[in-house]
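> have a look; sequence and predicted model below, questions after that.
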Amino acid sequence: MAEDGALDAAAVWSRLEGDPEESANLAIDVDGVWFTCYFFDIEEIEFTFDPSDVIDATSFAPVRAFVTWLGRATGREVIVTMEGTDHAAMPALIRWRP
C-alpha cells in the first residue's frame, strides 16, 4: 500500500518479485461463488473457483456475471479452462471477448 493507504499495484508486484516467499491473493464472492486470484504473473490474471459450487443454471449465473464483469472491466478476453498449468493448450469452457 502507498503511504496514504491507497492500493499501489507496482508496490505489490515489487514486493512479490523481490521475495520468493511472499504471496498475495484476492478473493471475491459473487452470489455464493468464490473467485480467488493468485498473483503468479503480471501479464495474466488467473482466478480459480470450486466447480462443485456450480450445479445448475442458477448457480452458473454468478460465473457468467463475473466473467462478463472482468472482461468489461479490463477490456480483455476472459477464458475459463479446467485447472492446469498450460492454459493456452486447454480448450475454453467459457470465452468472453470484448
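Structure received. Residues are numbered from 1 along each chain as shown.

> only C-alpha atoms from now on, for both contacts and neighbour counts.
Fine.

> surely P91 touches G84?
No - between P91 and G84 there is no contact under C-alpha atoms under 8 Å: 11.4 Å.

> and the two? Which one has more around it.
Neighbour count, other C-alpha atoms under 10 Å: between P91 and G84, P91 has more, with 12 against 8.

> and the comparison structure, right after this:
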Amino acid sequence: MAYAMLEPKFIENGSCMNWEQIASDFAWDGSWRDIYVLNTSEADWQGVWDILLEWTPPASFSVSGKIESMPLGIEAALKSETGSLLSFYVGPIQLACHFFSAVEIEFDFDPRQVSGGTEIEQLDRFMRLLGDATGKQVILTQENDQEAIIARYSLDLESVVWTALS
C-alpha cells in the first residue's frame, strides 16, 4: 500500500512529536493498546473492510478459530455470534479486530511491537487511512479506555495529534 509524504506529527502543545516523548505510552504494562473509530455505521465498516480486502500482506479472517476467506461484505463478520477475528500487519505490528460492536471499529495490538519512530509512522499512516475512509476521528488509546488517548486523527487538521500521557 503506497502512502503520500506525511506532514510532521505534533504533540498537543504544538511541538513536533519524537519517540522519546511517547515511548512510555508503549511500555509493556500487561495491557494492549486500542485503535478506535467511534460512532460508526455499517457503511463505515464496509469502507474499512474494502481497504483490508486489498491489504498486503493479506489479512487473515477466522470464525470460531477456523480460517476462512474474507467475505466481500462486512455483514457476515458483524453478525457472527461465533466469534469472528480479523488479523493483519501494519509493518511489524499485528493488529486484530474482534467485531465487538457495529457502532465502533476497534483494533488492538501488543505495544511491545512498537519500538521506535518507524512503527509510530506506520500507526500514524494507518490511523489516517481509517479517518479518510470513514470521515471520522480515530483514536489510539490504552486498552479499553477511550479517555486515555495516546493519539488521535483530527479531521480538521488532517493530521494525527500525539498526546504524551506520561
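Thanks, I have the structure now. These figures come from a predicted structure and were not determined experimentally.

> residue boundaries of the strands in structure 2?
Taking DSSP state E as the test, the strands found in structure 2 are 10-11, 33-38, 60-63, 66-68, 84-90, 93-97, 104-109, 138-142, 145-154, 159-162.

> most residues in a single helix of structure 1, which one?
If you go by DSSP state H, structure 1 has its longest helix at helix 57-74.

> just put the strands of structure 2 in JSON lines and tack on distance to R125 of structure 2.
Compiled in JSON lines, the strands of structure 2 are given as follows (distance: least, C-alpha to C-alpha, whole Å):
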{"stretch": "strand 10-11", "distance to R125 of structure 2": "14"}
{"stretch": "strand 33-38", "distance to R125 of structure 2": "12"}
{"stretch": "strand 60-63", "distance to R125 of structure 2": "20"}
{"stretch": "strand 66-68", "distance to R125 of structure 2": "27"}
{"stretch": "strand 84-90", "distance to R125 of structure 2": "9"}
{"stretch": "strand 93-97", "distance to R125 of structure 2": "13"}
{"stretch": "strand 104-109", "distance to R125 of structure 2": "14"}
{"stretch": "strand 138-142", "distance to R125 of structure 2": "12"}
{"stretch": "strand 145-154", "distance to R125 of structure 2": "10"}
{"stretch": "strand 159-162", "distance to R125 of structure 2": "9"}
